[in-house]
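Asker: got a sequence here, can you build the structure:
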Amino acid sequence: MEGEIIVLSIEDQLRVAEALANPPEPVAALRRAVERHGEIVERPLTDAAKRTIDLTKLPT
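Answerer: Coordinates of the predicted model:
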């Protein structure tokens, strides 16, 4: 895997550190996305999906 080095000024380093130490409140769109993700991911499989996926072959 290749990486890239980003050089930040002292001012930018302080901004990054401050943002990590005291992150801003999430905006409404992010809150909605998190809620929607939970609804989708935590939703049980439908009967059609259960027929499509052989649950006996899934690792335990």
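Asker: all contacts plus neighbour counts: C-alpha atoms, from now on.
Answerer: Will do.
Asker: secondary structure element holding Val16?
Answerer: helix 10-21 (DSSP states H and E).
Asker: how much space between Arg32 and Val41?
Answerer: 14 Å (C-alpha to C-alpha, to the nearest Å).
Asker: I have a second one here; can you model it like the first so I can compare?
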Amino acid sequence: MLNRGISLVQAAKYLQVEQSTLYTALQKGQIPTRRRNGRTVVTHGALLDYQARKRPLL
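Answerer: Predicted coordinates:
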């Protein structure tokens, strides 16, 4: 999972957001993607970075 990346459906589940919310973040360039064997995937590190940026400040 770490090197290959995960599907966009799995990424939405991991972030606990709707797929449309994930796609919006992807379109805005907030989460980088990669192409693997003709499929778009997101790395675990990219998801962790996105979560850290979206975490509310206390």
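Asker: need the TM-score from the superposition.
Answerer: Scored against TM-score structural alignment, normalised by the length of structure 2, the superposed chains reach a TM-score of 0.28; 22 aligned residues with a C-alpha RMSD of 2.5 Å.
Asker: what packs against the helix or strand harbouring Gln51 of structure 2?
Answerer: Using DSSP H and E, Gln51 of structure 2 sits in helix 44-54. Other helices and strands packing on helix 44-54 of structure 2, by 3 or more C-alpha pairs under 8 Å, 6 or more residues apart in numbering; DSSP states H and E, are helix 8-15.
Asker: which other helices and strands contact the helix it packs on?
Answerer: helix 19-27, helix 44-54.
Asker: change it to 7 Å
Answerer: helix 19-27 (3 or more C-alpha pairs under 7 Å, 6 or more residues apart in numbering; DSSP states H and E).
Asker: after the helix it packs on, next one along is what?
Answerer: Using DSSP H and E, the helix or strand that directly follows helix 19-27 of structure 2 along the chain is strand 34-36.
Asker: roughly how far apart are Arg51 of structure 1 and Val16 of structure 1?
Answerer: 49 Å.
Asker: more neighbours: which of those two?
Answerer: Higher neighbour count among Arg51 of structure 1 and Val16: Val16, with 14 against 10, using other C-alpha atoms under 10 Å.
Asker: quick revisit: quick one: the helix holding Gln51 of structure 2 to helix 19-27, angle?
Answerer: On the basis of axes from the mean of the first three to the mean of the last three C-alpha atoms, to 10 degrees, helix 44-54 of structure 2 is oriented at 100 degrees to helix 19-27.
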